[in-house]
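Trainee: can you look at this prediction? I've put the sequence above it.
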Amino acid sequence: MAACLQTLQDQGVIKRTCVLCCHPCEIECFGSCNHPVCYKCMTKLRILCQDNYCPVCRSCLEKVVYTDRVQPFEELDINSMHQCKTLPGLYFVSSESLYLCQQLLVHRCQICITKPTFKNFNNFLGHMKDTHKRYFCYLCIKHLKLFTHERRPYSKPDLNIHLKRGDSDNKSYKGHPVCKFCKKHYFDDDDLYLHLHNDHFSCHFCPADEYYDNYESLRAHFKSNHFLCEYDACADEKFVNAFSTDIDYKAHLALKHKHLLNRAEERRIRHIDIDLTYSRSNDSRTTGKNRRGDTYDR
């Protein structure tokens, strides 16, 4: 059955399935490696994502053919195919396949009856805002590689809901996370983590998911939860004057600031509290009897 199906696919009787979107390849696109992808996925990869590698074998494809019939790349006469200056490296067997590819990249208003098109995406955004009072999520625009017709317009209230809680028809999406310090939304948890890591502060003694708005907040945390040296030049230091244990803190004082300490403080830093807990064992090897026959622990 599988061999018969493959034969029919090779003969072009039935369409092969795109390995990316799992839809039938009405127009197949492939390069020298002969791994077919549908024209929508290939156009998105080449034009929107600027990715010139085969999604199957990761070979770099300098030339990609758009065709409606299965045929090995080596047997194709690329020089006789249709081309477009705005679509470098793409070759089209027919003018219809070129037209379909170009239509994917058109910025068309789906609300207007006349379905007008716009020169660029910014003009399209201005039209949607001024004419229809519809807006697009700026985070989705920045991070999601989508065709214009795939993007979702929102009213202002719906856009706020999208940012905070997500879309009602997409239960897997819970909104864009927000920084509790800046009150600004970020695309996903990874994007938020990069922001927190680069623009805020975390304690290198505590778990990594705890952040602080600025160093003054972190300094207060060091002082209340750890050990912070505020003697001499250490008062102006950052990070290096904080210690996780009392032993480390006292060792630092003895090494760097002993000349600033009085006798009571010197005695205090030489004193180390050790908390040891012993458990009594009932093992027969640790018990014995005294002269009166009473048992005792050795």
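Mentor: Structure's in. What do you need?
Trainee: alpha carbons only for contacts and neighbour counts from here, please
Mentor: Noted.
Trainee: where do the helices sit along this structure?
Mentor: Taking DSSP state H, the helices of the chain run over residues 2-10, 39-43, 95-104, 121-132, 138-143, 156-164, 189-199, 215-225, 246-256, 263-270.
Trainee: winner for burial among these?
Mentor: Mean neighbour count, computed with mean count of other Cα atoms under 10 Å, is highest for helix 39-43 among the helices of the chain, reaching a mean of 22.
Trainee: quick one: list the elements packing against it.
Mentor: Using 3 or more Cα pairs under 8 Å, 6 or more residues apart in numbering; DSSP states H and E, the elements in contact with helix 39-43 are strand 28-30, helix 95-104.
Trainee: of all the ones you listed, which one is nearest residue 70?
Mentor: Taking Cα to Cα as the criterion, strand 28-30 is the member of these that comes nearest to residue 70, at 7.4 Å.
Trainee: follow-up on the earlier one: could you dump the helices of the chain to CSV with distance to residue 183?
Mentor: Conversion of these to CSV gives the following (distance: least, Cα to Cα, whole Å):
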stretch, distance to residue 183
helix 2-10, 54
helix 39-43, 36
helix 95-104, 36
helix 121-132, 25
helix 138-143, 15
helix 156-164, 11
helix 189-199, 11
helix 215-225, 17
helix 246-256, 36
helix 263-270, 44
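Trainee: presented hereafter is structure B, for comparison with structure A:
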Amino acid sequence: MSCIVCTNPIKIRAVTPCKHDTCHVCAFRTRALYHKKQCLVCRTENDRVLFADSESQTVAVSDDKYAIDFTSQDAKKQTLDLLLNKCPRCSTVFTTFKQLSEHVRTQHDRVFCNICANQKNQFVCELKLYNSRQLHQHQVKGDQNGFKGHPQCRFCTGKRFYSDDELFVHMRDKHEKCHICDQIDATKPQYFRNYDHLASHFHEAHYVCNVQSCLDQKFVVFRDELDLRAHQIKEHGSILGGDRKLPAFGGKLTIEKKKPDEPKDSYETKKLRLDERARHYLNYDQAKVDEFQKLVGEFGKNGNERAVLAKLRQLFVESSAEDLGLLLLELKELFPKNSSPHKFLETELKSHNREKLLDQQFPALSTAPASRPVGPWGQNQPTTGLRKAPPPKSKPVVNRGTSSNVRLTYLNNSQPKPQAPALDDQLFPKLPSVQKPKPPRVNPVNTSIGQWGQGLQERREESDFEIRKGKKGKQVLFRMGVNRN
């Protein structure tokens, strides 16, 4: 006969007043570990239960702590031994489960899963032993059908739980949940490590009331802009300038979010930046650097800005205009905006930038002297007798009168262009012409009459070649020493 709950063979039968029999392990687990007295089949409350290892139901011994009657002393011993901390390998009994865990780790190189031991209501003899690799596989992926491992908290490093229910309780108590996202889609809850991370999510994804009292209260956030507007009209009507009416449907709500102020550099940071730039421009000359720092300290005292600025220009005379402009810009940042030195330097920078722009748009013309003509042997030639450049053409004059008989002179392009006068041959002689030598023939032509002195003159008079016209054009065929007569 097998147990209706665990399907294991029944060795000791648990008999209840409701006549539903199970094995002693399942019945004792309900009373000892779950602390319940219900029937495992019909959920009926039973004050006492009988554990029988035979067909007889005569009570031989009882246990008042768990309200169990036994038909034999052996049945009682086997039942109560389920509570002992006994080693599964060597059957050594220990007082506590901690001592047993240390024993199996040091003596047998095995470990229990502490999550299962603490959360799963099982007897010690039912717990499994694992090595390190098997334990990792058990906790991460699982080792049974339907068991996918113990879930882990993504915020607490290395912390796992028995099931999703325990993980949910942990996330609810130790971390923060976005209630707006839960209203939008309850199947995908959004959790965050703490309220600071949740507040960042509120500002990025939802609509937050930026009034300081609501920020201090926390969780004052809304799903859409209309809800935020209604809240501000109801709770902070003075912020809207007395307009306590919502715009008509279709109107556009414009609520500007206050941007956090950007951090500003301190006076010490600006001063260090200015000193480092000055050292670089002065090639790290300590004497000049000390003079520069002295002039900066005197700048703006008793209205001496212009005099000190002239000394600074003289000190940085070797620097470019761009470098000097950057130096003055950083010097201006040392003074408050409404102070006299700040306004003076701002005016000087505008003038400096205007001069720089004019130099870029209108560069200065070249002042190099005109070159004189050079003769054939390098001597400077007199300018007399040279061809003069033609005079510049006069601009056309447009008659703005109303007469139609006036003809515009600049439209007449039929006049011949003036020809340049001829150059003087004495001043500009022609270069001597160079005749290139002809290369000699490799094999000289033999003009003799031949070895035998006859027949060659007659062959010269004959036609030694003929011209034929084919597909590729004209072809020339030569006869080499063949007489066809």
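Mentor: Alright, I've got the coordinates. Remember, predicted model here, so these are calculated numbers, not experimental data.
Trainee: make TSV out of the helices and strands packed on helix 39-43 of the first structure and add distance to residue 171 of the first structure.
Mentor: Output for those, formatted as TSV (distance: least, Cα to Cα, whole Å):
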stretch	distance to residue 171 of the first structure
strand 28-30	33
helix 95-104	28
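Trainee: mind listing what residue 211 of the second structure touches?
Mentor: Taking Cα atoms under 8 Å, 6 or more residues apart in numbering as the criterion, residue 211 of the second structure is in contact with no other residue.
Trainee: aligned to it, what sits in the first structure?
Mentor: Aligning on TM-score structural alignment places residue 211 of the second structure opposite residue 231 in the first structure.
Trainee: from residue 261 of the first structure, how far out is its match?
Mentor: Distance check for residue 231 of the first structure against residue 261 of the first structure: by Cα to Cα, to the nearest Å, it reads 10 Å.
Trainee: what do you get for residue 225 of the first structure?
Mentor: Separation of residue 225 of the first structure from residue 261 of the first structure (Cα to Cα) stands at 23 Å.
Trainee: for residue 267 of the first structure, same thing?
Mentor: Plainly put, residue 267 of the first structure is 10 Å away from residue 261 of the first structure if you go by Cα to Cα.
Trainee: swap in residue 22 of the first structure?
Mentor: According to Cα to Cα, residue 22 of the first structure stands 74 Å off from residue 261 of the first structure.
Trainee: more neighbours: those two, which one.
Mentor: The neighbour count for residue 22 of the first structure versus residue 261, taken as other Cα atoms under 10 Å, is higher for residue 261 (15 against 11).
Trainee: mind checking which of the helices and strands packed on helix 39-43 of the first structure is nearest residue 43 of the first structure?
Mentor: helix 95-104 (7.0 Å).
Trainee: which bit of the second structure covers the closest one?
Mentor: Across the second structure, the stretch matching helix 95-104 of the first structure (TM-score structural alignment) is residues 73-82.
Trainee: can you check stretch 136-150 of the first structure too?
Mentor: Taking TM-score structural alignment as the measure, the second structure aligns residues 112-126 with stretch 136-150 of the first structure.
Trainee: now swap in stretch 56-66 of the first structure and tell me
Mentor: Under the alignment (TM-score structural alignment), stretch 56-66 of the first structure falls on residues 41-51 in the second structure.
Trainee: then stretch 185-201 of the first structure?
Mentor: Aligned by TM-score structural alignment, stretch 185-201 of the first structure falls on residues 160-176 of the second structure.
Trainee: what's in contact with the matching stretch?
Mentor: Contacts of stretch 160-176 of the second structure with the rest of the structure, by Cα under 8 Å, 6+ apart, involve 115-116, 119-120, 150-153, 191-195, 198.
Trainee: got it, and stretch 244-252 of the first structure?
Mentor: Outside stretch 244-252 of the first structure, the residues that touch it by Cα under 8 Å, 6+ apart are 205, 226-229, 242-243, 269-270, 272.
Trainee: show me how far it is from its chain's centre.
Mentor: What separates the centre of stretch 244-252 of the first structure from the centre of its chain is 38 Å, taken as Cα atoms, centre = their mean, to the nearest Å.
Trainee: closest to the centroid, which residue in the second structure?
Mentor: Computing the C-alpha centroid of the second structure and ranking residues by Cα atoms, centre = their mean puts residue 204 first, at 18.1 Å.
Trainee: any figure for the gap between that residue and residue 212 of the second structure?
Mentor: Noted for residue 204 of the second structure: a distance of 18 Å to residue 212 of the second structure, by Cα to Cα.
Trainee: residues in the first structure aligned with the lengthiest helix in the second structure?
Mentor: As assigned by DSSP H, the longest helix anywhere in the second structure is helix 340-361. Residues of the first structure aligning with helix 340-361 of the second structure are absent, taking TM-score structural alignment as the criterion.
Trainee: buried ones in that helix, by neighbour count?
Mentor: Counting neighbours by 16 or more other Cα atoms under 10 Å, one finds that the buried residues in helix 340-361 of the second structure are 341-342, 345-346, 348-349, 352.
Trainee: just those now: which is nearest residue 236 of the second structure?
Mentor: residue 342 (40.5 Å).
Trainee: thinking the closest one is in contact with residue 328, fair?
Mentor: No - because the distance of 10.2 Å does not satisfy Cα atoms under 8 Å, residue 342 of the second structure is recorded as not touching residue 328.
Trainee: give me the common contacts of these two.
Mentor: With the criterion set as Cα under 8 Å, 6+ apart, the contacts of residue 342 of the second structure and residue 328 do not overlap.
Trainee: quick one: buried ones out of the contacts of stretch 244-252 of the first structure?
Mentor: Neighbour-count burial (16+ other Cα under 10 Å) is assigned, among those, to 226-229, 242-243, 269.
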